[in-house]
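# Structure, please.
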Amino acid sequence: MNVKPRKTSLSIRKLEALIRRLPPYHPKLPFISEELSKKMAGYKGECSLDFYLEFLDPKQYFIFHDIRLKDDSRFFQTDTLIMTRSDLIIIEVKNIAGTIYFDPLFNQLIRIKEGKEMAFPNPLIQVKRHESQLKKWFRNNGLREMPIHSFIVISNPQTVIRTTPDNSLISQKVIHREAIPSKIIQFENSLHPSTFSEKELKKAIRI
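Below is the predicted model of the structure:
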């Protein structure tokens, strides 16, 4: 069930409004346009995932998009959160073209495109942090903790994913968007039976 549909983010709407108001010769217009292009690429990547999530049973999987929760004094946001009777699944979407290499030595993501390399923060670190923050959010709201897992979904089907031969974590956590339904179902089948009652599930959804 799609509990919280995906919407265009506030930051995108603000940038679009700002561009409409600025004169075409404004010196900051190229920077603002580039920032909007980056955010739109990310948003389109997230939207491209929605089609594949529709293959999940709506009676078993409760889907929340663009969830923004407060962890004590800080806020954190996840692209997609899936709640079941057994666990929580965090999905972080990356729309990166070219070849991406997960470097375990320096904990970074390297993109190789048109012969140029560019380093990005390691999304595995990001989702690990979100797992910890989500656990704290459950405790702070009087909810029983559930197992939390996460996946990095690469939305561009032409992106090549690489890492070191001994880095098995990447094959478990990083997948292309087409594989997400089968990966989640396969993963769910390997878990223990339901641990969250229907009452607890409805309470968490309402909050």
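# contacts, neighbours, all on C-alpha from now
OK.
# nearest residue to L15 other than its sequence neighbours?
L36 (6.2 Å; C-alpha to C-alpha, 6 or more residues apart in numbering).
# The one you found sits in which helix or strand?
Element membership for L36 (DSSP states H and E) is helix 29-53.
# Proceed likewise with the subsequent sequence, for comparison:
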Amino acid sequence: MAQIINKSNHLRKEIIVAYLKMIVCFIAAVFCMILAVYTYGFSLIATLVLGVYIKKMKTNISIVKSGLEGEKEVLNLLADLPKRYKVISDILIQGKNTSSQIDYVVVGSNGIFIIEAKNIKGTIKGKTGSRYLTQIKKGKGGREYSRQLYNPALQVKGHVLGLTKLLNKNNVHSYIHGMVYFANEDSKVDFKSNDIVVLSKSKDNLLKYIKTYKKDGVKLTPKEQVEITGILKKQVM
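As a prediction, the model looks like this:
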């Protein structure tokens, strides 16, 4: 079993904060309804606005919950890597004008792996290098609809750059392998990236890919692995 450095997740904090906001809004909406008796109904406008906001927040909470479930599942999966691997989750790298929130970094003798996990359903289509991808899925009534989502391969490119700079600052120079993993069995991925590997649960074995990955010139000694892991532990959120 791999060594898991961090089991916490910032998404849990986001959900708690979102629930607190929703409770406050609900209380405010009830207060506005009571107040309507004394304001000839004018405060009902505020109640309607709060109602729309609460509905939007419920949708956002549902999305974050789905992401949290996916990341938890991937972390449990990565834990099944051999014990020579270290898995660090939920890393924040702060640059001068940018920041990178990385789902997972796996460190082993055969390299450093950045993994961005996506727990989304449907068909995901896009062209290599496209800024946005298209997610096509069916609603409850069977009606098909689509939405745009930011290309996670571009997101991982930014993560690779941020982590490379961080390691270079600490006199560590090693190749970093970027990956996007679609963790939902109901996702059908129809796009590729020239620089980032794209895998999906429905057709790829993530653990096998990591364990058998080889790149010429990449071989980390136990000492180097410990050093890299130590640097990353300081960036855990």
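# so where in the second structure does the helix holding L36 of the first structure end up aligned?
Aligned by TM-score structural alignment, helix 29-53 of the first structure falls on residues 54-78 of the second structure.
# Could you give me the buried positions within the matching stretch?
54, 57, 61, 64-68, 70-75, 78 (16 or more other C-alpha atoms under 10 Å).
# show me where the first structure has strands.
2-4, 62-71, 74-83, 88-94, 99-103, 108-113, 116-121, 148-154, 160-163, 174-176 (DSSP state E).
# so the third one matches what in the second structure?
Put plainly, it is strand 74-83 of the first structure. Strand 74-83 of the first structure maps onto residues 98-107 of the second structure, going by TM-score structural alignment.
# neighbours of whatever residue of the first structure lines up with V189 of the second structure, just the number please.
Alignment note (TM-score structural alignment): V189 of the second structure maps to I161 of the first structure. The number of residues packed near I161 of the first structure is 17, by other C-alpha atoms under 10 Å.
# about what we covered before: what about the match of helix 29-53 of the first structure, how far off from the first structure?
Stretch 54-78 of the second structure differs from its equivalent in the first structure by a mean of 1.4 Å after superposition (mean C-alpha distance after the TM-score superposition for the first structure).
# Give me the distance from that stretch to the chain's centre.
9 Å (C-alpha atoms, centre = their mean, to the nearest Å).
# Please apply the same query to stretch 206-220 of the second structure.
Mean-position distance between stretch 206-220 of the second structure and its chain equals 22 Å (C-alpha atoms, centre = their mean).
# ditto for stretch 103-113 of the second structure
16 Å.
# which other residues reach it?
For stretch 103-113 of the second structure, contacts defined as C-alpha atoms under 8 Å, 6 or more residues apart in numbering pick out 71, 84-91, 114-117, 174-179, 211, 213-215, 218-222, 225, 228-229.
# And stretch 88-101 of the second structure, by the same measure?
With C-alpha under 8 Å, 6+ apart as the criterion, stretch 88-101 of the second structure contacts 4-10, 75, 102-106, 158-159, 162-163, 166, 229, 232-233, 235-237.
# Show the buried residues in those residues.
Buried among the contacts of stretch 88-101 of the second structure by 16+ other C-alpha under 10 Å: 4-6, 9, 75, 102-106, 158-159, 162-163, 166, 229, 232, 235-236.
# looking at the first structure, which residue ends up farthest from its center?
Y25 (36.2 Å; C-alpha atoms, centre = their mean).
# K65 of the second structure: what's it in contact with?
Counted by C-alpha under 8 Å, 6+ apart, K65 of the second structure has contacts L11, I15.
# Quick check: it vs E71 of the second structure, distance?
From K65 of the second structure over to E71 of the second structure the distance is 10 Å, taken as C-alpha to C-alpha, to the nearest Å.
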